[in-house]
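[1] return atomic coordinates for the entry below.
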Amino acid sequence: MNRYVERLVRMVPPPARLSAPPDWPAVERSLDSALPGDYKDLVDRYGPGKFDDFLALLAPGHPVARLDLARGVAEAAEVLRAYASSGEALPAPVDGLTAVALTDNGDTVYWVRDPGDAPDRWRIAVNGARDFDEWHLFDGCLAHFLVDVLNREAVVTAFPDDFPYPGAAPTFTSHDYPK
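    Modelled structure (predicted):
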């Protein structure tokens, strides 16, 4: 297991899984892309849900339709194409950005898929819903990003000042349903 996933599990104990973890080979075939190992570990350990009732990972088969991985990736790609066609600067080409998480405020967390054939080396970029042209880049994997944000070691200006909740241990709220 990725060392940052291990740290996150110590910080924010995952709930008991009610549904089976995704069939990762089938998910990757449907997306026509390999996925980072830390992401698969996160989804396997936590299932669908939100960190501090604000930041939700897109997950295969998520019970909330807009948080389903395939649907979220497709919808975010449409938004990115619109940004690019209007002249907005993106941190990578549209096909080099893939949505992986959303916030309740409409902010989107993306993988920067470079190098494309090495998903465990992908970095993170965050685009705020209110400041479309502002991007926060994080030089690390998704689990590293979550650890640093939830520890307040990394500040994402697009996120509200009260995320994560100041002075409180981070939480995870499951949206998992038995299958």
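
[2] from here on, just use CA atoms for contacts and neighbour counts.
    OK.

[3] now for the top helix by length along the chain, which elements pack on it?
    Secondary structure of the chain read by DSSP state H shows that its longest helix is helix 69-85. For helix 69-85, the packing partners by 3 or more Cα pairs under 8 Å, 6 or more residues apart in numbering; DSSP states H and E come out as strand 97-103.

[4] can you list the buried residues in the helix or strand that the strand it packs on is followed by?
    Remark: after strand 97-103, the chain's next helix or strand is strand 108-112, criterion DSSP states H and E. For strand 108-112, a neighbour-count test (16 or more other Cα atoms under 10 Å) marks 108, 109, 110, 111, 112 as buried.

[5] and what of stretch 59-66?
    59, 60, 61, 62.

[6] got the residue ranges for the strands in the protein?
    49-51, 55-57, 97-103, 108-112, 123-127, 135-138, 172-174 (DSSP state E).

[7] in a markdown table: those, plus distance to residue 82.
    Putting those into a markdown table (distance: least, Cα to Cα, whole Å) gives the following:
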| stretch | distance to residue 82 |
| --- | --- |
| strand 49-51 | 27 |
| strand 55-57 | 23 |
| strand 97-103 | 14 |
| strand 108-112 | 15 |
| strand 123-127 | 14 |
| strand 135-138 | 16 |
| strand 172-174 | 32 |
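
[8] nearest to residue 16, out of those strands?
    Taking Cα to Cα, strand 172-174 is the member of those nearest to residue 16, at 9.0 Å.

[9] by contact count, what packs against that closest one?
    Using 3+ Cα pairs under 8 Å, 6+ apart: strand 172-174 touches strand 49-51.

[10] now show me the structure for the sequence below, then we'll compare the two:
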Amino acid sequence: MERLNVSLERLKTILPVPEKIYGSGDISQWKEAEKELGSKFPADYKEFISTYGTGGVCGFLWIYSPFSDNENLNFFIRSKEENDAYIISKQKFPDDFPHSLFPVEGGLLPWGVTDNGDVLNWITSNNPEEWSVLVYDGGTGESYEYKNSFSEFIFDILNGNINCNLFPDDLLDIEIEYVVGDAD
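    Here you go, the predicted structure:
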């Protein structure tokens, strides 16, 4: 658990926390969300959403929140839609879409999307603190797996330690900021 908190603290050094946040949830809302999911969320994801709220990194990498009023950023609405699309793609092109879906052990669970339509997933296991990240192009099935936690992945993208071939080369040429979603 300490490793995850260090990652979020490190993330805060390069991704400023917005002054106002939306869709961050409280303890009882997190319990309800985890009941609906049927699993705990990774601690660093919960801390990230509690700290940053609903929104996107650099206006490109959008992170779903269980508490978002925006259906385009709501974790439960979007993960169902992404999973439904994945099932259709898997039926048509099984070699290009080889993964199972959560709650199957090792199944994908979407937690975000890019402006390019790349889907950001956890590769799940029995222990949410061990979930890794898989980014796939929803159109082609091209995918990249990272053994990072949620917050480590975002940190490594922003500091240039990860260069995902699906992301634009100039992603870090703009100001690193968290764009708040669900704003009034």
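
[11] got a TM-score for the two of them?
    Scored against TM-score structural alignment, normalised by the length of structure 1, the superposed chains reach a TM-score of 0.88; 173 aligned residues with a Cα RMSD of 1.8 Å.

[12] can I get the buried residues of strand 108-112 of structure 1 in a markdown table including distance to residue 17 of structure 1?
    Shown next, in a markdown table, are these (distance: Cα to Cα, whole Å):
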| residue | distance to residue 17 of structure 1 |
| --- | --- |
| 108 | 25 |
| 109 | 24 |
| 110 | 25 |
| 111 | 25 |
| 112 | 29 |
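
[13] which one of the strands of structure 1 lies closest to residue 15 of structure 1?
    Checking these against residue 15 of structure 1 by Cα to Cα gives strand 172-174 as the closest, at 6.8 Å.

[14] tell me, that closest one lands on which residues of structure 2?
    Aligned using TM-score structural alignment, strand 172-174 of structure 1 spans residues 178-180 in structure 2.

[15] spatially nearest residue to residue 46 of structure 2, not counting backbone neighbours?
    residue 30 (8.0 Å; Cα to Cα, 6 or more residues apart in numbering).

[16] what's the burial count for that neighbour?
    18 (other Cα atoms under 10 Å).

[17] the one 5 residues further on too?
    Number of residues near residue 35 of structure 2 (other Cα under 10 Å) recorded here: 11.

[18] also residue 15 of structure 2?
    When neighbours are counted by other Cα under 10 Å, residue 15 of structure 2 comes out with 21.

[19] quick check, it in contact with residue 172.
    No - using Cα atoms under 8 Å, residue 15 of structure 2 is not in contact with residue 172, being 11.9 Å away.

[20] for the aligned partner of residue 149 of structure 1 in structure 2, give its distance to residue 58 of structure 2.
    By TM-score structural alignment, residue 149 of structure 1 lines up with residue 157 in structure 2. Counting by Cα to Cα, to the nearest Å, the gap from residue 157 of structure 2 to residue 58 of structure 2 is 11 Å.

[21] what's the answer for residue 172 of structure 2, then?
    8 Å.

[22] the two: who's more crowded?
    Counted by other Cα under 10 Å, residue 172 of structure 2 and residue 58 do not tie: residue 58 has more neighbours, with 17 against 13.

[23] trace the more buried one over to structure 1, please.
    By TM-score structural alignment, residue 58 of structure 2 lines up with residue 52.

[24] contact partners for its match?
    163, 164, 165, 170, 171, 172, 173 (Cα atoms under 8 Å, 6 or more residues apart in numbering).

[25] dump those residues into CSV; add distance to residue 2 of structure 1 as well.
    Listed next are the contacts of residue 52 of structure 1 as CSV, based on distance: Cα to Cα, whole Å:
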residue, distance to residue 2 of structure 1
163, 24
164, 22
165, 25
170, 20
171, 20
172, 19
173, 22
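
[26] out of those, which is nearest to residue 128 of structure 1?
    residue 163 (13.9 Å).

[27] how about the closest one, what does it touch?
    Residue 163 of structure 1 neighbours (Cα under 8 Å, 6+ apart): 52, 54, 150.

[28] give me the distance between it and residue 110 of structure 1.
    From residue 163 of structure 1 to residue 110 of structure 1 the distance is 18 Å (Cα to Cα).

[29] ok, now residue 138 of structure 1?
    10 Å.

[30] shared neighbours, those two?
    Joint contacts of residue 138 of structure 1 and residue 110 (Cα under 8 Å, 6+ apart) are 124, 125.

[31] center of structure 2 - which residue?
    residue 111 (3.3 Å; Cα atoms, centre = their mean).

[32] that one and residue 123 touch, don't they?
    No - Residue 111 of structure 2 is beyond contact range of residue 123, at 10.6 Å (criterion: Cα under 8 Å).

[33] give the contact list for the aligned residue in structure 2 for residue 28 of structure 1.
    For residue 28 of structure 1, the aligned residue in structure 2 is residue 34 (criterion: TM-score structural alignment). Neighbouring residues of residue 34 of structure 2 by Cα under 8 Å, 6+ apart: 40, 41.

[34] just give the nearest non-adjacent residue to residue 53 of structure 2, would you?
    residue 24 (4.3 Å).
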